[in-house]
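Peer 1: I'll drop the sequence and a predicted model, then ask my questions.
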Amino acid sequence: MFHKEGAKIILFSTFFSTGSIFILDYFLNDTYPVLCKIFQLIIVAFLILILQFFRNPVRKADNSDKHILAPVDGKVVVIEEVYEPEYFKDKRLMVSIFMSPINVHVTRYAANGIVKYSKYHPGKYLVAWHPKASEENERTTVVIDNRIYGEILYRQIAGALARRIVNYAQEGMRVVQGQDAGFIKFGSRVDLYLPIGTPIEVKLGDKAIGNKTIISKLS
């Protein structure tokens, strides 16, 4: 299953790849058969990369207000108390997940609740792990008011390769844990900002699976 945000790119890439393979076969195969096959394999590899990037595996969330799920696939690269300057304007516990180009790039709602804030910020395209990326890169900030945890902020951050952030959250929406919240194209990260003292179930270096990995759990 593929994400709807990849429909145009997948369609274009499929036509481009198929056409290129036939053109190479017609003009190059008789004279340089080995070179022709190499180029064709590169084109097939390119198409496979596009298809796997936009994959959208079906994952049923264990829906509960007593836990927060990973919003994306990737590696946990930061767990620390930081100052959040945009919405809370005080200290929060940040959990940051970095996505490589081979990860699933669907963003899912980490918790149930009401969207209290949703804002897009244009910006730079620093590498996603750069310390200033969360403040200077293209990004969206979304706050969900959950009945157990209170207000939870997540931030989609574009990376050096990412050139488009898609955010479905609108203020006043009631969202359900596990539903698609958006998409980030070609490498990026998502930061979660939780109340200070929130118990964390993951460690630095853990591989998170969106909609499956429990970031925090309350008894």
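Peer 2: Everything's here; your move. From a predicted model like this one, the values you see are computed outputs, not experimental measurements. Numbers count the residues shown, from 1 in each chain.
Peer 1: from here on, just use CA atoms for contacts and neighbour counts.
Peer 2: Fine.
Peer 1: which residue ranges of this structure form strands?
Peer 2: Here the chain has its strands, by DSSP state E, at 67-69, 74-84, 90-99, 106-108, 113-121, 139-146, 150-158, 165-167, 174-175, 180-184, 188-194, 207-208, 214-217.
Peer 1: okay, now the one to match up with it:
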Amino acid sequence: MDLGRTLRMVMAPPHRAGLPFIAGGVVVAILGGLLLTRWLFWLGLAFTLFCLYFFRDPERFPPARRGAVLAPADGKVVSVAPAVPPAELGLGEQPRWRVATFLSVLDVHVNRMPADGTVTRIAYRHGKFVNAALDKASEDNERNALALRLPDGRDMAVVQIAGLIARRILCHVREGERVTGGERFGIIRFGSRTDLYLPEGVQPLVVEGQTMIGGETVIALLEDAPASRPAPAAPPGSPFSPA
């Protein structure tokens, strides 16, 4: 990443979800200045700067590549493995490839659509707040799941998962809404995870440890994977293996 792009990302305007937090930090800093309370001023200033950085919302430019499935979030890939989509989405019990991306507090937390399509289902589920980097976070943590119907009739899913210190998942799209790959659809506050369940038969192009750029990194290619290709089997001993 070149210096110019890095500066544009760091100095990007904040997402609207961060405005109340930024305003609160400014008020605290002003009060600290008026009351000549140095520690309060610096606390308010530090919090304001942190929120400006955390809630930054840079523009992204999806690649002009037909059939590209894009990363739904910035962060580090912590798992690439077969898994069953959340039951509340009604996408069946057949395992499909899941790419899980962990977002640290230093990553951009705005979520983006992985492909063009129609949102057919949105399901929110309460849960725990364990470390989002752990594999069990996909099952145990509080989450908001979206099912996306592609133009060719296949389905994929995106799941916003709260993390250890995340306490709010925001989703700005509705069921029945048509969306475009790379467009913003929500944000998760303060450390989280985003899981992407690929259509059946689609193979991921990324590996664990790889860094994702939401709305730009290509995770898979749809045209290279006909729907008739067998889905991956869950590994022996996996909670997703048939009983």
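Peer 2: Looks like it arrived, so ask away. Nothing here was measured: the structure is a model prediction, and the numbers come from that model.
Peer 1: on that earlier part again, please tabulate the strands of the first structure in TSV, including the columns distance to residue 12 of the first structure and mean neighbour count.
Peer 2: Formatted as TSV, those follow (distance: least, CA to CA, whole Å; neighbours: other CA atoms under 10 Å):
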stretch	distance to residue 12 of the first structure	mean neighbour count
strand 67-69	34	25
strand 74-84	27	18
strand 90-99	24	21
strand 106-108	20	24
strand 113-121	28	18
strand 139-146	27	23
strand 150-158	23	23
strand 165-167	20	19
strand 174-175	32	18
strand 180-184	19	21
strand 188-194	23	26
strand 207-208	31	20
strand 214-217	37	18
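Peer 1: which of those sits closest to residue 21 of the first structure?
Peer 2: strand 180-184 (29.4 Å; CA to CA).
Peer 1: which other helices and strands does that closest one contact?
Peer 2: strand 106-108, strand 165-167 (3 or more CA pairs under 8 Å, 6 or more residues apart in numbering; DSSP states H and E).
Peer 1: in a markdown table: those, plus distance to residue 63 of the first structure.
Peer 2: Below are those laid out as a markdown table (distance: least, CA to CA, whole Å):
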| stretch | distance to residue 63 of the first structure |
| --- | --- |
| strand 106-108 | 12 |
| strand 165-167 | 21 |
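Peer 1: so which of the ones you listed comes closest to residue 62 of the first structure?
Peer 2: The nearest among these, by CA to CA, is strand 106-108 at 13.1 Å.
Peer 1: now the strands of the first structure in JSON lines, with distance to residue 48 of the first structure?
Peer 2: As requested, those are exported to JSON lines (distance: least, CA to CA, whole Å):
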{"stretch": "strand 67-69", "distance to residue 48 of the first structure": "29"}
{"stretch": "strand 74-84", "distance to residue 48 of the first structure": "20"}
{"stretch": "strand 90-99", "distance to residue 48 of the first structure": "18"}
{"stretch": "strand 106-108", "distance to residue 48 of the first structure": "18"}
{"stretch": "strand 113-121", "distance to residue 48 of the first structure": "31"}
{"stretch": "strand 139-146", "distance to residue 48 of the first structure": "28"}
{"stretch": "strand 150-158", "distance to residue 48 of the first structure": "23"}
{"stretch": "strand 165-167", "distance to residue 48 of the first structure": "22"}
{"stretch": "strand 174-175", "distance to residue 48 of the first structure": "33"}
{"stretch": "strand 180-184", "distance to residue 48 of the first structure": "18"}
{"stretch": "strand 188-194", "distance to residue 48 of the first structure": "20"}
{"stretch": "strand 207-208", "distance to residue 48 of the first structure": "23"}
{"stretch": "strand 214-217", "distance to residue 48 of the first structure": "30"}
